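# Have a look; sequence and predicted model below, questions after that.
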Amino acid sequence: MAPLRVSILGTGLSLQAFHYPLITALPGKFVLHSVLERTPRGKAQEVAGNDIKVVTTIDEVVNDKDVDVVVISTPNNTHFPYAKAALNAGKHVMVEKPVTPTVEEAEELAALAKSKGLVFCVYQNRRWDADFLTLQKLIKDGKLGPIHEFNSRFDRYRPLPAGHVAAGWKELPGNHNEAIYNLGSHIIDQAITLFGVPDRVFNRNIDQRGIGLDEAFEMTLYYPPSAGSKTPLTVNLGASILSSVPEQLRYLVKGANGSYLKFGLDPQEPFLRGGKTVADEGYGIEPESAWGSVSTFADGKWATEKLKTENGWYPAIYESLYDAVEAKDPSRLAVKPEQAIWTMKIIELGNQSSKEGRIIDVKK
């Protein structure tokens, strides 16, 4: 099969640090056809080169017979209309997380794609974070024993500077851009990938900086005991924008036999943001100084050792997309629409929980 011709909607960080580098890393499978830049500022050509085709409207994309795949990396409130237009035009679609602002919209898009035999994928790249791949392997190996507590965080420290002015749509209320959508969609997806759909949800959304936007959330997912355990599994997820510590916690996972402790975020995004490519030496490799540690208790003593981090590989999500399109089999997607819908359901239940101040049962 010839390489799939891709049109990317949007010229923000995702173009530079995610989609353009990953597409160009797989030249036998994808080729960049065009970039949608609604307000021409030269950003598309700055990132993708002067020869790239630049368009300014969604109609130019969906009406172009040469476009096979539409990648949507525009503001969250545009995901649904843009994805619907692309699917109706017979294009395969990859959409940034959160898939849509609402569960109802996500379900409509999934049904539309299925009815047309098209591939509809959500860009949950952090399933291929180096530390998440490491954690998956560690849990599967059983070294920690049955897991009873899982803590996953995406914290930052960004106090408001004097005279602060909102920096674009991500800091403006009304765009479904609260932390539970933008960061929660990553770590909720990871939790569901590891443990499935929870039984109950409790959550608090927090406007930490007082700008009218909930830039933090603290969520607890409740599960029955893991296999081989009598202790219910508790999953704590959170994101803070005012986490005033020099080193941010990423994971703290506790099992019957030991624990895993990890600080810091995956290295792939800063690597690509710095202008390097997937082909450059060091991509996806975490330095030893950033490795997490495993602690186990035996014979009355604690033993702690560093655990080498697996190599991260964001191109995997595009490889999965290509395989599904080539085989004409959407079930081959690594990130399936049904999974993205469940992430949105947990987000909506989390919003309800925060509003009502109570634990919400999950209807499966």
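Nice, thanks for sending it over. Numbering: from 1, shown residues only.

# from here on, contacts and neighbour counts on C-alpha atoms
Noted.

# Check which helix or strand residue 275 maps to.
Using DSSP states H and E, residue 275 maps to neither a helix nor a strand.

# how about the strands in the stretch 101-250 of the chain?
Here the stretch 101-250 of the chain has its strands, by DSSP state E, counting those that start in this stretch, at 120-123, 147-153, 200-206, 216-225, 232-239, 249-255.

# Use this one as the comparison:
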Amino acid sequence: MKTQTLSVGLVGYGMAGRSLHAPLIQAAPGLELAVVVSRHAERVQADHPEVEVLSKAAQLFARRDIDLVVIATPNDTHFPLAKAALTAGRHVVIDKPFSVTASEARLLKSQADGAGRLLSVFHNRRWDSDFLSLKALLEEGTLGRVVALESRFDRFRPAVTDRWRDHHKPGGGIWYDLGPHLLDQVRQLFGMPKAVLLELATSREGAEVDDDFLALLEYDRLRVTLQASSLVAEPTPRFRVHGTRGSFVKYGVDPQEAWLKAGQAPTSGWGVDASPGTLTLDTGEGETLALTSREAPMVAGDYPAFYAGIAAALLEGAPPPVTSESALEVMTLLETGLDSYRQGRWVKLKDGSSALRRLHSR
């Protein structure tokens, strides 16, 4: 594209739109947040007085001056809104998950490909500090051959809210909330698994939907465990990874989301995690073990990289930071997990599926 500044329209100004998408769009060179679709105009204008507010998404899609539409609305609206935006000729970013079914995601990908439009999904936790640090350790072979990885995302939220995520509707529940984050990270590290086993639970008083999950992913000579819960008060390891040369353990969650919610804008020194992980490695020789523990080197988190990558893709023809292909693979894993839970058994991924391709960075 010839223009050096792309106009962005944001649909939805809830937690994701207000705290994540709006500030990161504003921080990206080459992007300008021009319009927000929200029923709460006063909230948007208090934060961004220069931004126009519309009440309906259709008004935004009809605008010829909007290059990119970002959809940060409840999960079950992702498909119809993205479809309408693509039909209007816009490039589209969707907050995770891609949609509520893999079939809907495939339809959107096909529509975008046919129209020559960019379609990406906001898998922002590819740029978490702890994940980037673990990825670097594995690429360097620091842990040797990895034999087990445990990834947890626990919270203590005993009260059931009136928010859509806590209601029994498509895309509600913790599996569709936190599952995409953990699945996408593991897929980035190891590619697609051979099979998935999922257990869901509804643990809180008055809960309508799943608020706890345990997922096992089958790989060759590697055990992957993913867990998330709404009733864990005691801190648990965010990552616990074991290999033939040692282990990496990390407590604490990447700080970027909390900073953005608090109104901090990305500046120099952004993304530095104050809670580094611990490396325990065998430094002995031969059959003599000598285990030593030290602070793990940490890579700074970089949420701004997503929208910087979107701008580069549209303005310079660079590969998008998250391709629709990789986001579709996450949808495949989400649905395979649900199939496993409903059937009460391991479910294999189909051989020869495009989902079995290993995609590293995109």
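Arrived safely, thanks for sending. A quick note: this is a predicted structure, and the numbers were derived from the prediction, not measured.

# so what's the residue mapped onto residue 23 of structure 2 from structure 1 up against?
In structure 1, residue 23 of structure 2 lines up with residue 21, judged by TM-score structural alignment. Shown in contact with residue 21 of structure 1 (C-alpha atoms under 8 Å, 6 or more residues apart in numbering): 272, 277-278.

# Closest to the centroid, which residue in structure 2?
Nearest residue to the geometric centre of structure 2 (C-alpha atoms, centre = their mean): residue 123, 3.0 Å.

# Identify the residues contacting it.
Contacts for residue 123 of structure 2 (C-alpha under 8 Å, 6+ apart) come out as 95-96, 180-181, 184, 322.

# What of residue 325 of structure 2?
Residue 325 of structure 2 neighbours (C-alpha under 8 Å, 6+ apart): residue 109.

# just residue 139 of structure 1 next, same as before
Counting by C-alpha under 8 Å, 6+ apart, residue 139 of structure 1 touches 145, 147.

# With residue 245 of structure 2 as the reference, measure out to the residue mapped onto it from structure 2.
In structure 2, the residue paired with residue 139 of structure 1 is residue 138, using TM-score structural alignment. According to C-alpha to C-alpha, to the nearest Å, residue 138 of structure 2 and residue 245 of structure 2 sit 11 Å apart.

# what do the two both touch?
Taking C-alpha under 8 Å, 6+ apart as the contact rule, residue 138 of structure 2 and residue 245 both touch residue 144.

# need the contacts of residue 21 of structure 1 in CSV with distance to residue 60 of structure 1 and secondary structure, can you?
Listed next are these as CSV, based on distance: C-alpha to C-alpha, whole Å; DSSP: H, G, I helix; E, B strand; the rest coil:
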residue, distance to residue 60 of structure 1, secondary structure
272, 29, helix
277, 29, coil
278, 30, coil
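
# Just give me which of the residues you listed are shared by structure 2.
Retained in structure 2: 272, 277, out of the contacts of residue 21 of structure 1 (criterion both residues aligned by TM-score structural alignment, their matches' C-alpha atoms under 8 Å).

# Name only those of the contacts of residue 21 of structure 1 that count as buried.
272, 277-278 (16 or more other C-alpha atoms under 10 Å).

# Now do the contacts for the closest residue to residue 102 of structure 2 other than its chain neighbours.
Among residues not flanking residue 102 of structure 2 along the chain, residue 331 sits closest, at 5.3 Å (C-alpha to C-alpha, 6 or more residues apart in numbering). Residue 331 of structure 2 makes contacts with 97-102, 105, 180, as judged by C-alpha under 8 Å, 6+ apart.

# which one of the residues you listed has the most neighbours?
Within the contacts of residue 331 of structure 2, residue 98 tops the neighbour count with 30 neighbours, counted by other C-alpha atoms under 10 Å.

# That one -> structure 1?
Matched to structure 1 by TM-score structural alignment, residue 98 of structure 2 sits across from residue 99.

# State whether its match is indeed within a helix.
No: counting by DSSP: H, G, I helix; E, B strand; the rest coil, residue 99 of structure 1 is not part of a helix but coil.

# Please list all residues in contact with it.
76, 79-80, 106, 122, 340-341, 344.

# Could you count how many residues lie near residue 317 of structure 2?
11.

# ugh, wrong one, I meant residue 269 of structure 2
8.

# Over to it. Which of the three states is it?
coil.

# how near is it to residue 276 of structure 2?
15 Å.

# ok, now residue 213 of structure 2?
Noted for residue 213 of structure 2: a distance of 26 Å to residue 276 of structure 2, by C-alpha to C-alpha.
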